[in-house]
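>>> could you look at this predicted model? Sequence included:
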Amino acid sequence: MALLGEAAMILAFDIAPNAISEHDHWHSHEHLHERMSIPGFLRGSRWSSKDSSPRYFVMYEVSDLETLSASPYLDRLNNPSVWTAKMMKYYHGMNRGFCRLVFSGGYGLGSYCLLLRFSPDPEHEVALRDWLARKALASLHKKTGLVSAHQFEAALTPEMTKEQRIRGKDSGVDWVLLVTGYDKDAVGELAAAELSVTELERHGCINLVSCIYQMEHSLSRTEIEIPDSTD
């Protein structure tokens, strides 16, 4: 199985250039560990692109959508650490969506990915969903250089929390396609052909943002020490 849960939080954002080094250190050594200690969080991964904006794509795989509206997660968002509160001030253009997984093919995550964020044209939504599942994504993971393909759809509106108030109001995420692979050229060819902006718009995608990212860090819940709540 490629993904670890039935839902995911998808984030795409930029960081002030003078804070990039500290952001990456904080995210790897505090934030990912903190998030993975929350019940229902299964794996977090950070991806980046030095040539595109937004620079960062972060995905938190969770057991179900309810994880993202439950008190353990909301309590953490409303009580950020001192370091987290500091880093929130450097975030720009945050796009954040609580999404259900509607299609998944392949196994594992490759080190490169094509991330496509868009909305469906209401007049073509049913046909677009069918085309993605039956044709566009169905066998992508079997192509040389690729390992997995997924489709997400926003299903829950994030609450306003203290973290968001510090960095400013987030923009939403609607539909997302994520294709991962071990070969950067294969991912690039996909972005230029089968899942190009032109091809996706032809099938009813609007407000499309396409970007290729490389994974920087991945951490799963099984890899961290979770404090004993009885202590």
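Ah, there it is.
>>> okay, CA-based contacts and neighbour counts for the rest of this
Will do.
>>> now do the strands in the chain.
Taking DSSP state E, the strands of the chain run over residues 7-15, 41-48, 56-62, 91-106, 112-120, 146-156, 175-181, 205-220.
>>> the closest residue to residue 156 other than its chain neighbours and residue 39, how far apart?
Sequence neighbours aside, residue 98 is the residue nearest to residue 156 in space, at 5.4 Å (criterion: CA to CA, 6 or more residues apart in numbering). Separation of residue 98 from residue 39 (CA to CA, to the nearest Å) stands at 16 Å.
>>> try residue 67
Computed as CA to CA, the residue 67 to residue 39 distance reads 7 Å.
>>> and what of residue 165?
Taken as CA to CA, the span from residue 165 to residue 39 is 24 Å.
>>> between the two, which has more neighbouring residues?
residue 39 (17 against 13; other CA atoms under 10 Å).
>>> so which residues make contact with stretch 86-94?
Contacts to stretch 86-94, defined as CA atoms under 8 Å, 6 or more residues apart in numbering, come from residues 11-16, 19, 23, 54, 163-164, 166-167, 169-171.
>>> one more to weigh against that first structure:
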Amino acid sequence: MSGILAIWNDCTEGREAAYEHWYQHEHLPERLGIPGFRVGRRYEAIDARLRFLTAYEVDHLDVLGSKEYRQRLENPTEQTTAIVKNGFVNMSRTVCARSQIRGDIRGSIVVTATLREGDPTSWFDSLESSRYFSDGATHSEIWLSSENSDARTKEELLRGRDAKIVACLYLEYLRKEPAIQSAQELRRIHPNADIGVYQLMCSLTRSE
């Protein structure tokens, strides 16, 4: 089963330039150099609680527990250490399995609806019969937490304990207006979910 490493975070005020330079020139290329990492996408908030969303799509879930990936997490570079210690704020990071993937056209505007606790089964059952998978969305996925270890890596120890989600409904749109409308409706119907609207900043695909 393919997987997603789903990350939401803010950036320390005054560190934005260093943060962006590190992401574009070191971190994205480094992560996409790990075997099994397929594509990395970075988004910035249009209307969301946290400013940034990063989603790393991997060939299968085992990639996110692989020796090569763990080695990177346990041996951060000098720049990574600096940014992780003073750059990442309000970090949420969860290894997820991808399911119910629909739509071949990828949009640049994203709505994420996340649950932080509880059993998401009944919530997703209600969404399954709703319009959110088809009305205006070009692509949709469900991400289900597949965290299987409480062990903290050196990177996490540097930045402090990460928050986790149990599930996420992920929707892509071509334009901002229908995405915002969908987010507003989701907030009304599902007040316990954390709903955000994001715009694609950049993406990097693994070189074959």
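Yes, it's here. For clarity, every value in this text was computed on a predicted model and none was experimentally measured.
>>> quantify their similarity with the TM-score.
Overlay of the two chains. TM-score (TM-score structural alignment, normalised by the length of the second structure): 0.91; 206 aligned residues with a CA RMSD of 1.9 Å.
>>> circling back to that earlier point, wait, the residue nearest to residue 156 of the first structure touches residue 66, no?
No. Residue 98 of the first structure is beyond contact range of residue 66, at 9.9 Å (criterion: CA atoms under 8 Å).
>>> residue 75 of the first structure is nearest to which of the strands of the first structure?
The closest of the strands of the first structure to residue 75 of the first structure is strand 41-48. By CA to CA, the value is 14.3 Å.
>>> before we move on, the earlier item: what about residue 98 and residue 66 of the first structure, which has more around it?
residue 98 (25 against 13).
>>> ok, back up a step: in the second structure, what residue corresponds to the residue nearest to residue 156 of the first structure?
Counting by TM-score structural alignment, residue 98 of the first structure corresponds to residue 95 in the second structure.
>>> and what of residue 68 of the first structure?
Matched by TM-score structural alignment, residue 68 of the first structure corresponds to residue 64 in the second structure.
>>> same check on residue 189 of the first structure?
So residue 189 of the first structure corresponds to residue 181, using TM-score structural alignment.
>>> look through the first structure and tell me its longest helix.
helix 184-192 (DSSP state H).
>>> helices or strands up against it?
Packing partners of helix 184-192 of the first structure (3 or more CA pairs under 8 Å, 6 or more residues apart in numbering; DSSP states H and E): strand 112-120, strand 175-181, strand 205-220.
>>> repeat that for 10 Å
Where contact means 3 or more CA pairs under 10 Å, 6 or more residues apart in numbering; DSSP states H and E, helix 184-192 of the first structure is packed against strand 112-120, strand 146-156, strand 175-181, helix 197-202, strand 205-220.
>>> so which of the ones you listed gets nearest residue 85 of the first structure?
The nearest among these, by CA to CA, is strand 205-220 at 21.4 Å.
>>> report the angle between that closest one and strand 41-48.
Per axes from the mean of the first three to the mean of the last three CA atoms, to 10 degrees, the angle that strand 205-220 of the first structure makes with strand 41-48 is 110 degrees.
>>> thanks a lot, see you next time.
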